[in-house]
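# Need a 3D model of the sequence below.
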Amino acid sequence: MLPPLPQRSPSVLALDDPAAITRIGVIALATDLTSERDFARGLPLERAALHVARVAFANPTTLDNLRAMGPKLTECTALLPPDVPLAAVCYSCTSASVTLGDREVAAAIRAARPGMPVVTPSAAARAAFGALGVTRIAMLTPYLPETSGPMEVYFTDHGFSVVNHQCLGMADDQEMARVSPATIMDAALAVDRPEAEALFLSCTALPALDVIAALEDRLGKPVVSSNQASLWALLGLAGLEPRVGPPAPAGFGQLLSRPVPLSVFL
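Coordinates of the predicted model:
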């Protein structure tokens, strides 16, 4: 039998203030290779922590497969650290948020976390366009046409004019995560139109953060991506500044210098 271990006196045990770290929850697809990295790059990690739960998902990114995540969101949210305050929860899938509905996603998350501020990339993009003062957008998606079509309907139904829309015709979100910066740049420049006031790069799987600043320089207009808009909303809800700045992390675009309309996510 092992000898008993000596026990330290409780007088030397000190715990940090739980409020010293602002905690943010993310629900990522099981197949997601991009969201965690993108969010971590912009969060001030000395004062913030990212907690991720994965929801079951299987490629291809068809509407039926996206809808299948809906009934799983409440149970998945419950896997985030229990009894720990979170500043907000983000469901990190643009096409599924559009397919399921922003309100329905928020309701499913709040069934496990009542009163929680909820960010969807689609609602974050709408809020971003409002903060940037634009209504006419060009849109690039990596999805299949059947998944891309509802994206255009979504923004049109919310009062935006989609002046041009192109998709890359991809079915696998893990392949979307490997699209090269040069490919994103070329496709984004091709989809832009002079009458578009901003460019939207949809999909949380798409590694678009590194090209945003270059695109804004080339186009002379704002560029919004799914992860950039979600990060912007999460920072605002958490009362945090981006890790690098001001006014925004290098390459993350002008959006991060704009105030977040918090009521959109509450």
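
# CA only for contacts and neighbour counts going forward, please
Noted.

# How far off centre is stretch 147-157?
18 Å (CA atoms, centre = their mean, to the nearest Å).

# Mind listing what's buried along that stretch?
Buried residues in stretch 147-157, defined by neighbour count with 16 or more other CA atoms under 10 Å: 147, 148, 151, 152, 154, 155.

# run this one through as well so I can compare:
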Amino acid sequence: METEIPAMLRAREMTAPERFTFHSSRMRMKNVTKEELAAMDADSDRCALELSDARVDVLGYACLVAIMSMGVGYHRVSEARLHQRTMENGGPAPVVTSAGALVDGLKIIGAKKVSLLAPYMKPLTKLVIDYIEHEGIEVVDSISLEIPDNLEVGRQDPMAPVEITKKLNTANVDAIVCSACVQMPSLPSVQPIEDRTGLPVISSSVATTYQMLKKLGLPTGIPGYGALFSGKY
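Reported below is the predicted structural model:
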């Protein structure tokens, strides 16, 4: 997220007047396990306070699986609680979770059936699938890269999803999720996969950026980053 969201916003600056600053506060997590994810989520209140000190206009919670591993529908609980923390700190700002953004983004493009790529161990991917399906979207197929080390996830080739997604069953799906994880880079793969398959392609970071722009009340057209940024939505 710390590379891909600024990349999308900078691309938007080429055709739109708004300018953006980017601020981050870190929740600690080294290995992508359910236990570390729960501890990480507990740290999110501190991060919301620190960022609201800067009087930011919108907050993005950058860990999809941390939210989804806390139980179905948890993104609504998290977003409301963290927004409350910003209000208590005198710097009220809306909160977008990547988990909620991915689900909402799929709904916005009308996806009822999807196939997805994730870096997680298979049990965590199953949690993600269950979470998405609880929101009324069927996951037809998935690939788990089974990388437990969070830094290693971030070191993956951002163009790798172009080839990996060729192994997904995409027959009769409405969309492809080329990275169900904001730590796994995939931004330059989004448009090539969409061009190859003719299907809408979305990633967690694309969905998060889209929702942040919506919360800011700004137009969402950014050429070259898939259907969600086509300007239709």
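
# Any idea what the TM-score comes out to?
Here the superposed chains carry a TM-score of 0.87, computed using TM-score structural alignment, normalised by the length of structure 2; 219 aligned residues with a CA RMSD of 1.9 Å.

# Among the buried residues of stretch 147-157 of structure 1, which lie within helices?
Using DSSP state H, the members of these that fall in helices are 147, 148, 151, 152, 154, 155.

# Buried ones in stretch 56-72 of structure 2, by neighbour count?
By neighbour count with 16+ other CA under 10 Å, stretch 56-72 of structure 2 contains the buried residues 56, 58-70, 72.

# Assign the alignment partner in structure 2 of residue 163 of structure 1 to one of the three secondary structure states.
In structure 2, the residue matched to residue 163 of structure 1 (TM-score structural alignment) is residue 140. Put simply, residue 140 of structure 2 is strand when judged by DSSP: H, G, I helix; E, B strand; the rest coil.

# Quick check: closest non-adjacent residue to residue 140 of structure 2.
Nearest non-adjacent residue to residue 140 of structure 2, counting by CA to CA, 6 or more residues apart in numbering: residue 115, 5.4 Å away.

# Around that neighbour, count how many other residues there are.
24 (other CA atoms under 10 Å).

# Residue in structure 1 paired with it?
Alignment note (TM-score structural alignment): residue 115 of structure 2 maps to residue 138 of structure 1.

# again with residue 68 of structure 2
Counting by TM-score structural alignment, residue 68 of structure 2 lines up with residue 98 in structure 1.

# Its match contacts residue 125, correct?
No: with contact defined as CA atoms under 8 Å, residue 98 of structure 1 does not count as touching residue 125 (11.5 Å).

# Please name the residues that touch the nearest residue in space to residue 112 of structure 2 that is not next to it in sequence.
Spatial nearest neighbour of residue 112 of structure 2, chain neighbours left out: residue 137 (4.9 Å); criterion: CA to CA, 6+ apart. Applying CA atoms under 8 Å, 6 or more residues apart in numbering to residue 137 of structure 2 gives the contacts 111, 112, 113, 114.

# between those, which is nearest residue 203 of structure 2?
Nearest to residue 203 of structure 2 among those is residue 114, at 12.0 Å by CA to CA.

# The match of residue 163 of structure 1 touches residue 117, doesn't it?
No: judged on CA under 8 Å, residue 140 of structure 2 makes no contact with residue 117 at a distance of 11.5 Å.

# In terms of neighbours, single out the busier of these two.
Ranked by neighbour count (other CA under 10 Å), residue 140 of structure 2 and residue 117 place residue 117 first, with 24 against 17.

# give me every residue that touches that one.
Residues in contact with residue 117 of structure 2 (CA under 8 Å, 6+ apart) are 142, 143, 144, 145, 161, 165, 177, 178, 179, 180.

# That one should be in a strand, yeah?
Yes: remark: residue 117 of structure 2 belongs to a strand, assigned using three-state DSSP.

# Could you verify my assumption that residue 75 of structure 1 touches residue 113?
No: under the criterion of CA under 8 Å, residue 75 of structure 1 makes no contact with residue 113, lying 10.6 Å away.

# Look at the two and report which has more neighbours.
Neighbour totals were compared for residue 75 of structure 1 and residue 113, and residue 113 leads with 22 against 14 (other CA under 10 Å).

# aligned partner of that one in structure 2?
By TM-score structural alignment, residue 113 of structure 1 lines up with residue 86 in structure 2.

# Thank you, goodbye.
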